[in-house]
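1. I'd like to go over a predicted model; first the sequence, then the structure.
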Amino acid sequence: MHDIRALRDNPAAFDAALLRRGTEGVSAQILSLDEARRGAIHAAETAQAEQNAASKDVGRAKASGDEAEFARLRALVGDKKAEVAAMQTRAKELDDELTALLMAIPNLPFDDTPEGADEADNVEMRRWGTPRALDFAPKEHYEIPAVIPGMDFETAAKLSGARFVVLSGAVARVHRALAQFMLDTHVEENGLAETWTPVLVRDEMMLGTGQLPKFGEDSYRTTNGWWLVPTAEVTLTNIVNGLTVEESYLPRRYVAHTQCFRSEAGSAGRDTAGMLRQHQFEKVEMVSVTHPDQSRAEHERMTDCAEGILRRLNLPHRTVVLCTGDMGFGASRTHDIEVWLPGQNTYREISSVSVCGDFQARRMNARFKPTAGGKPEFVHTLNGSGLAVGRCLIAVLENGQQADGSVDLPEALHPWLRGKTRITAQGELV
C-alpha cells in the first residue's frame, strides 16, 4: 500500500511512476477522496466537541433547577449524538473507500527498473553455463523414456482433473531430493532460518502480501473462508504482520518448503503438456525482512542464493531484470532466473526474486524501532523462489537426458540420493 502523505507531497511523481507501469494518473482521484475523508473526520470531531460541551451544560442546568433549559439541552445533546454517529459513519466509509483504492494500486517501480510493456522488454543481466551440445534430438521431460514410468498425468486427471501429476518411483525420489538439497543449502550455506508454516491462511494474510483484494481469482478458497497459499511468501512475510520489532532484529531471513496452489486464471492453453504449469506444486521459498537501507543489497544476495542452487546443479541459466510491464503487483524490482530446457530449446523461469520496499509492510503494519531513537519505521520485505521444485526437476531431467533414454543426475544431488547417480531408460534409480 502507498504512503498517502508522500502522494500529497508529490502527486506528479506518483503519477509518473505509475505511468511507467501502464497505469494512468490516479492521484487526482485519491487526493479528492482523501480531502473528503479528512473533511468528514474534522466535521465529526467538531460535532463531537459540541456534543461534549452541550453535555456539560445539561449538568449545570440540572444542578440549577432550570427544568426548561435542562429539557432543551438534553434534546440538543440527543440530536448532536445522532449527528456525530452519522458523521463518524460517513468518515469510516470514506476511509474504507480510500484504503480499498490504495490497496488496488501496484507498487511503484524503482528508477532503475527498465520500462517496457511485456516480457519482450525484459533486460538480460548475465548468463551462467553453456547448454550441452547434444548429438540427438532432445525430448521434453515427459517424453524421456526414463521419466515416463514415474510421471503419470492420466491418473492425476482421474483424481483431480487437468494440470495435476502423480510422481512415483525414481522421479518422485529425485523430486524429494531436490527439495531437501535446496533447503539444506539455504540453511547451512546461505544462513536462512528453516521454517514450517501452514498452507491455509486468513484473508488478512493474503491482503498483507498483496494477493487480495485484486487477485483473488488466482488462488483457491475453502468453503469456510481459508485461502490455500499460492506461495510461502504469504506466510513467511506475514510473520511480522502487526509487529514493531527492534532494529537489531533485522534482517530476518526465512526459507520454507511448502505445497503451493494456484488456479492459473488467465493461463488457458499455456504449457498444458507436462508439469511446467500446475495447480498444485512445491516450492522452496525465501523471504527477507530488512532495514530499508539494506533491502537493495539483500535483493542481490537473495538472487545469488537462487542462482547458486542452479550453479551447484550445473544447470545453465540466465538472469533478467523484469520490465515495468512484466513485473508483479507488489514489486519495485524483480530478477527472474530462467533455466535452460533443451526439450523446449529455450530458457524458462524457475525463480523470481523481488524487492517490495515498504509496500507490503504498510499493508501489514510491520515496523521497527530505530536504535538511534525516533518514530518506528516500516520494514522492507523481499521474496524469491529458491527454487520451484517441480521446474527444477524438469530442468534436471531434460539437461541430464542421454541418447539411450536414461538420465544422468547432477553430482551435487548424489548425497541426497544415497549415492544413486542416474535413472535408467527403464525408470530405475541406480
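-> Yep, it's here. Numbers count the residues shown, from 1 in each chain.
2. can we go C-alpha only for contacts and neighbour counts from here?
-> Fine.
3. please enumerate the strands of the stretch 101-250 of the chain.
-> 123-128, 151-152, 166-167, 193-194, 200-201, 220-221, 227-228, 244-246 (DSSP state E, counting those that start in this stretch).
4. what comes up buried for the first one?
-> Just to be clear, that refers to strand 123-128. The neighbour-count check on strand 123-128 (16 or more other CA atoms under 10 Å) flags V123 as buried.
5. any idea how far K56 is from the residue located most distally from the centre of the chain?
-> Using CA atoms, centre = their mean, the residue of the chain lying farthest from its centre is G65. It sits 66.5 Å away. Computed as CA to CA, to the nearest Å, the G65 to K56 distance reads 15 Å.
6. try this one next to it:
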Amino acid sequence: MHDIKSIRDNPQAFDAGLKRRGLAPLSASLLAIDEKRRAAILASEQAQARRNAASKEIGEAKKAKDDARANKLMAEVAELKTTMPELELAAKTADEELAKELAAIPNLPLDDVPEGTDEHGNVQRHVYGKTRNYAFKPKPHDDLGGALGYMDFEAAAKLSGARFVVLKKGLARLERAIGQFMLDLHTGEHGYTEVNPPLLVRNDVMFGTGQLPKFEDDQFWAIKGELLAAPDERLKTERLGLIPTAEVSLTNLVRESIVDEKELPMRLTALTPCFRAEAGAAGRDTRGMIRQHQFTKVELVSIATPETSRDEHERMLSCAEEVLRRLDLHYRVMTLCSGDMGFSAQKTYDIEVWMPGQSSSQGDGGAYREISSCSVCGDFQARRMDARSRGPDGKPRFVHTLNGSGTAVGRALIAVIETYQQEDGSIAVPAVLQPYMGGLKTIERDK
C-alpha cells in the first residue's frame, strides 16, 4: 500500500515509478480524492468542534439568563446534530474511496531494476553449472513418470479435474525427500525458523500480502456457513482463502503488531501445499506437472529493517540457490525487469532451473523454468498489514518484508527426474537425497 503523504510530497516521482511499471500517471486523480477526503474530514471536525463550543455556550447563556441566546444556540446544536452524520459519512466515503484506489496500485520498482515491459526485458545475473550431455534423447518428466507407473494424471482428473497429479511409490517418496531436505538445509544451516502455518486464511490476510483485491480470481475459496434460525433462515457465510503460497501466512504473523528491532531480521520457513486457480494461465504449460492447481513449496520469509532489507534480499537468493547447488542442477538467475515483477515487489530475482526434457520456444532440447522467485517488498506489505518495529529511539516504523521460494518442490522434482534420468527410464537419486530415501539410489519400475 502506498503512503498518500509520500505521493503528495513528490507526485512526479510516484508517476515516474508507475511509468516504469507500464502504468499511466495516477497522482493527479489520487490527490484529487485526497483533497476531497481532507476537506470532508476538516468539515466534520469543525462541525464537531462547533457543536462542543455551542454546547458550552448554552450553559453560559442559561447561567446569564439570556434565554434568547440560549434558544438560538440550541437551535444551532440541533441543526449540527442533523448535518454531522452527513459530514461524517462524506469523510468516511472519501477515505474508503482513496484506500480502494491505493490498494489496487502495485509497488514501485527500485532504481536498479532494469527497464522492460515483459519477460523479454529480464536480465541474466549469473549462471551455475552447465547442461548435461546424454547419449540418448532426454524425455519429459510426465513420460518418465508414466512409464514408471508412479505419475498418474488420469486418476487425478477423476478425483479433481485437470492440473492435478497422483504420485506413487518412489516418486511420491522423492517429492517428500526433496521437501524435507530443503527444510533441513534452511533451518539447520541458513538460520530460518520452521513454521507450520494455517492453509486457510481470512480476507484481510490475503489483502496484507497483496493477493486481494487485484488477484481475487486467482485464489481458491472455501465457504463455511451455518443456517440461522432467523425469520428468513438466511445462510450466514464466512469466506476463507486457500493459500497460494506460505508467504501469505508467514508474512502476516507480524500483522497488527510492533516487534522489537532486536528480533530482526526474523527469518521464517514452511513446507506447505499451495493452491492456485491459475485463472490467467489458459493454454500455458498444460502438459505434466509444470503448472498445477495444487503443489508443494518451501517458502522463505524475512522481516527486516529498512537498513538491512537489501542485504537480506541477496542473502535469501543465496539460500535458495544453495538448494539447487546441492542437488547439482544447472540454473540461471534473472533480475526481473520493471514490467515483469509481481504486484508487491520492489525488486525480484528469479531462479530458472534447466529441465532437459522440456520444450522451449525453439523446440525440443530443454528449457529453463522458474523454480524460485525472491523479492524484496520494502514497506509495501507492512503498510497493508500494519506491521511495525520499534528501534532504539522508541519510535515505531514500518518493517520491510521479503519472500522467496526455497524452492518449489514440485518443480524441483521435475528437474531431478529429467536431469537424473537414465537411458532405461529409471531415475538416479541425487546423493544428497539418498539419506531421505532410505539409501535408495535408483527409482525403477517394479519388476
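-> On my side now, so go ahead. These figures come from a predicted structure and were not determined experimentally.
7. adding distance to I394 of structure 1, write the strands of the stretch 101-250 of structure 1 out as TSV.
-> Putting those into TSV (distance: least, CA to CA, whole Å) gives the following:
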stretch	distance to I394 of structure 1
strand 123-128	18
strand 151-152	11
strand 166-167	12
strand 193-194	25
strand 200-201	27
strand 220-221	25
strand 227-228	24
strand 244-246	41
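8. to L341 of structure 1, which of those strands lies closest?
-> strand 123-128 (13.8 Å; CA to CA).
9. helices and strands around that closest one, which ones?
-> strand 317-321 (3 or more CA pairs under 8 Å, 6 or more residues apart in numbering; DSSP states H and E).
10. ok, now which ones touch F368 of structure 1?
-> F368 of structure 1 is in contact with 243-247, 376-379, counting by CA atoms under 8 Å, 6 or more residues apart in numbering.
11. what subset of those is buried?
-> Listed as buried from these are 244-245, 247, 376-379; burial here means 16+ other CA under 10 Å.
12. now these as TSV including distance to N345 of structure 1?
-> Converted to TSV, these look like this (distance: CA to CA, whole Å):
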residue	distance to N345 of structure 1
T244	49
V245	48
E247	47
P376	50
E377	47
F378	44
V379	41
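13. any idea which of the residues you listed is closest to V229 of structure 1?
-> V379 (22.6 Å).
14. map the closest one onto structure 2.
-> V379 of structure 1 maps onto V399 in structure 2, with residues paired by TM-score structural alignment.
15. same thing with E349 of structure 1?
-> So, by TM-score structural alignment, E349 of structure 1 is matched to E370.
16. residues contacting its match?
-> E370 of structure 2 sits next to 350-353 when contact means CA under 8 Å, 6+ apart.
17. looking at those residues, which are in strands?
-> 350-353 (DSSP state E).
18. out of those residues, which is nearest to A104 of structure 2?
-> D350 (23.9 Å).
19. S373 is in contact with the closest one, correct?
-> Yes. The criterion here is CA atoms under 8 Å, and D350 of structure 2 meets it with S373 at 4.4 Å.
20. G339 of structure 2 matches what in structure 1?
-> So G339 of structure 2 corresponds to G325, using TM-score structural alignment.
21. identify the residue nearest its match in space, chain neighbours excluded?
-> Excluding its sequence neighbours, the residue lying closest to G325 of structure 1 (CA to CA, 6 or more residues apart in numbering) is A117, at 4.3 Å.
22. contact partners for the residue positioned nearest the centre of structure 2?
-> With distances taken as CA atoms, centre = their mean, T209 lies nearest the centre of structure 2, 4.9 Å away. By CA under 8 Å, 6+ apart, T209 of structure 2 lies in contact with 247-248, 251-252, 344, 381, 384-385.
23. D336 of structure 1 too?
-> Going by CA under 8 Å, 6+ apart, D336 of structure 1 touches 319-322, 349-353.
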